[in-house]
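J.: sequence-free structure coming up:
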């Protein structure tokens, strides 16, 4: 009697592959289902790309072209560098940059330092942090126009809240928005109050990520609160402070809403005319779209430098 063999019979048929096996032909229903799924996914992607192209890429390209063009009598001609030459020779250009840099400097002193200090104070509270965070973030949730009009009422030289406070302190009243000495500072105060809530919560989240052992070790070494902030808090939050510093510069150099609503844009003797407001003037007051685009191009290049630095810091933080 011969032993059973394990060899395959030549007549044995191969096992049919399941539809999920690689290289197996799909049924019509599976093909249609996969096609619908991919079409939906690509449809959403194409829609997002089209919106981004129309509202972001196209205006950027159009601005580049418009900065080197001139439109007169409904006819557009190539202007080469004349628009850039015009804005560089315009005294308002340099005044707008001085005002913008002044606003940025004051906003960094107040809008960068004050939220960090408030976050440090909030981090020390053990009870009611939720309510305090809501209270700090509340100005951000208000419409910007409503917040600016509220401060315009506070700054009123006759019945404004700030002059009433000065009167109670037996101090002389101030022409907050009507004086060249205080107009820009008044705008900075309003802008800081409106926008500091988001920065405060970001700083607070960074502070709560610092290990408590570091503070305990500092206390054992006899460090007071100022030394703990300087030797523990700031070094542990150096990266987020750098990122917020760059974001603050990028945001403040595009300021428009606050000076436009508080002082009418230009302010007394042009003391609150910013670069973005000058772009608005070129385009809508003087109908000089080429110069407006040229000034926007200059601002774009400058902000691109800070944005590149921000991206670099963000990438280093991820690594």
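T.: It's in. None of these values were measured; they are calculated from a predicted model.
J.: contacts, neighbours, all on C-alpha from now
T.: Fine.
J.: Now do the same contact list for residue 314.
T.: By C-alpha atoms under 8 Å, 6 or more residues apart in numbering, the contact set of residue 314 is residue 243.
J.: From residue 199, how far off is it?
T.: 16 Å (C-alpha to C-alpha, to the nearest Å).
J.: try residue 265
T.: Applying C-alpha to C-alpha to residue 265 and residue 199 gives a distance of 26 Å.
J.: ok, structure two:
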């Protein structure tokens, strides 16, 4: 028996998709669906990129251009390396770098060691840890200007809190901010108190992640408190310590608020003039934006070099 044949109209009907079947996809449907699903994420991403472009990347590019330009009779002309020559020949250039280096060293001795010690003390306590964490972090929540003005009152040579305490101990009063020998140390103490809260909490989180079995094994070997800190705590927190050291160096090299408010920037005999304050002077006191940009570019290259050394050393240790 021969197979039944279909007419052309019946064959066309048989090739039509059944109702409810998948059917052919419209062109671009998958892309449009994926775009709609990620539209919110793309919106946030575009907003972040625009913010970085206007407030971070554009100022960096603009600073690079200003470092090689200057204004003559209201016109912007190419200056070559003359702005850098002006900065390097300025007598305040060397003094600003020496003061900044002194601030960095003192800030590392106090601002890097003290938060780690405070975190160890809080971690060893069995009660009131939450209260102590709040107490340590409280200065960070205060406005920086209010904190600096509070310390300016403490340093008052007449009836300041610190001189009152020295009087109770029958010790001679100090000219904290008026003496070139103590001005920078006074600024470092204020900066350490203002900024140690965040570092302390980071160290405390790292300490709480150390397994307790390591300390128990160290106690069985007869290790005391200092040996446990040196052979257990420090190696286990080495990564966070090195990262915080880098962040501390970058932050302290750019110090400006504390010396500007405590000692009006320069301090007695220029003892608190920092690199960033010198940039401020070039731009807003001398109206020399080219020199300010040149010194800022020098600072940028220096910090980039420090970061590159840190990355290279970190990779060498990981290998």
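T.: Right, received. Where do you want to start? Values in this document were obtained by computation on a predicted structure and should not be read as measured data.
J.: Need the TM-score from the superposition.
T.: Taking TM-score structural alignment, normalised by the length of structure 1 as the basis, the two superposed chains have a TM-score of 0.89; 309 aligned residues with a C-alpha RMSD of 2.8 Å.
J.: what about residue 23 of structure 2, which helix or strand?
T.: Residue 23 of structure 2 is part of no helix or strand when elements are defined by DSSP states H and E.
J.: Around the closest residue to it other than its chain neighbours, how many other residues sit close by?
T.: Distances taken as C-alpha to C-alpha, 6 or more residues apart in numbering put residue 17 closest to residue 23 of structure 2, at 6.3 Å, once the chain neighbours are dropped. Applying other C-alpha atoms under 10 Å, we find 11 residues neighbouring residue 17 of structure 2.
J.: In a helix, residue 17 of structure 2, correct?
T.: No: Residue 17 of structure 2: not assigned to a helix; according to DSSP: H, G, I helix; E, B strand; the rest coil it is coil.
J.: isn't it right up against residue 24?
T.: No: using C-alpha atoms under 8 Å, residue 17 of structure 2 is not in contact with residue 24, being 9.1 Å away.
J.: ok, now which ones touch residue 274 of structure 2?
T.: Counted by C-alpha under 8 Å, 6+ apart, residue 274 of structure 2 has contacts 96-97, 99-100, 255-256, 265-266.
J.: whoops, residue 82 of structure 2 was the one
T.: So residue 82 of structure 2 contacts residue 68 (C-alpha under 8 Å, 6+ apart).
J.: so how far is residue 90 of structure 2 from it?
T.: From residue 82 of structure 2 to residue 90 of structure 2 the distance is 12 Å (C-alpha to C-alpha).
J.: for residue 42 of structure 2, same thing?
T.: 49 Å.
J.: now residue 263 of structure 2
T.: For residue 263 of structure 2, the distance to residue 90 of structure 2 - C-alpha to C-alpha - is 21 Å.
J.: Those two - which one has more neighbours?
T.: residue 263 (21 against 11).
J.: At which residues are the helices of the stretch 151-300 of structure 1 located?
T.: Here the stretch 151-300 of structure 1 has its helices, by DSSP state H, counting those that start in this stretch, at 161-168, 183-208, 212-220, 225-228, 234-236, 238-252, 257-263, 275-280, 289-318.
J.: Could you check how far the longest one is from the centre of its chain?
T.: A distance of 12 Å separates the C-alpha centroid of helix 289-318 of structure 1 from that of its chain, computed with C-alpha atoms, centre = their mean, to the nearest Å.
J.: Please work out how many residues are found near residue 119 of structure 1.
T.: Other residues near residue 119 of structure 1 come to 23 when the count uses other C-alpha under 10 Å.
J.: same deal with residue 216 of structure 2?
T.: Residues lying near residue 216 of structure 2 (other C-alpha under 10 Å) number 13.
J.: Tell me the spacing between it and residue 233 of structure 2.
T.: On the measure of C-alpha to C-alpha, residue 216 of structure 2 and residue 233 of structure 2 end up 13 Å apart.
J.: next one: residue 78 of structure 2
T.: 55 Å.
J.: higher neighbour count, the two?
T.: residue 233 (18 against 15).
J.: Now do the same contact list for the closest residue to that one other than its chain neighbours.
T.: Of all residues not flanking residue 233 of structure 2 in the chain, residue 207 sits nearest, at 7.2 Å (C-alpha to C-alpha, 6+ apart). Contacts for residue 207 of structure 2 (C-alpha under 8 Å, 6+ apart) come out as 119-120, 123, 233, 237.
J.: Adding distance to residue 221 of structure 2 as columns, could you present those in JSON lines?
T.: Formatted as JSON lines, the contacts of residue 207 of structure 2 follow (distance: C-alpha to C-alpha, whole Å):
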{"residue": "119", "distance to residue 221 of structure 2": "25"}
{"residue": "120", "distance to residue 221 of structure 2": "21"}
{"residue": "123", "distance to residue 221 of structure 2": "22"}
{"residue": "233", "distance to residue 221 of structure 2": "16"}
{"residue": "237", "distance to residue 221 of structure 2": "21"}
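J.: Please list all residues in contact with the residue sitting nearest the centre point of structure 1.
T.: In structure 1, the centroid-proximal residue (C-alpha atoms, centre = their mean) is residue 251; its distance is 5.4 Å. By C-alpha under 8 Å, 6+ apart, residue 251 of structure 1 lies in contact with nothing.
J.: Tell me the one of the contacts of residue 207 of structure 2 nearest residue 52 of structure 2?
T.: Of all the contacts of residue 207 of structure 2, residue 237 has the smallest distance to residue 52 of structure 2: 32.0 Å, by C-alpha to C-alpha.
J.: list the contacts for that closest one?
T.: 206-207.
J.: Now do the shared contacts for residue 17 and residue 24 of structure 2.
T.: With C-alpha under 8 Å, 6+ apart, residue 17 of structure 2 and residue 24 have no common neighbours.
J.: List just the nearest of the contacts of residue 207 of structure 2 to residue 30 of structure 2.
T.: residue 237 (47.8 Å).
J.: How far does stretch 35-53 of structure 1 sit from its chain's centre?
T.: With C-alpha atoms, centre = their mean as the basis, stretch 35-53 of structure 1 stands 27 Å off its chain's centre.
J.: Counting neighbours, show which residues of the host helix or strand of residue 147 of structure 2 come out buried.
T.: For residue 147 of structure 2, the host element (DSSP H and E) is helix 144-154. By 16 or more other C-alpha atoms under 10 Å, the buried positions in helix 144-154 of structure 2 come out as 144, 147-148, 151-152, 154.
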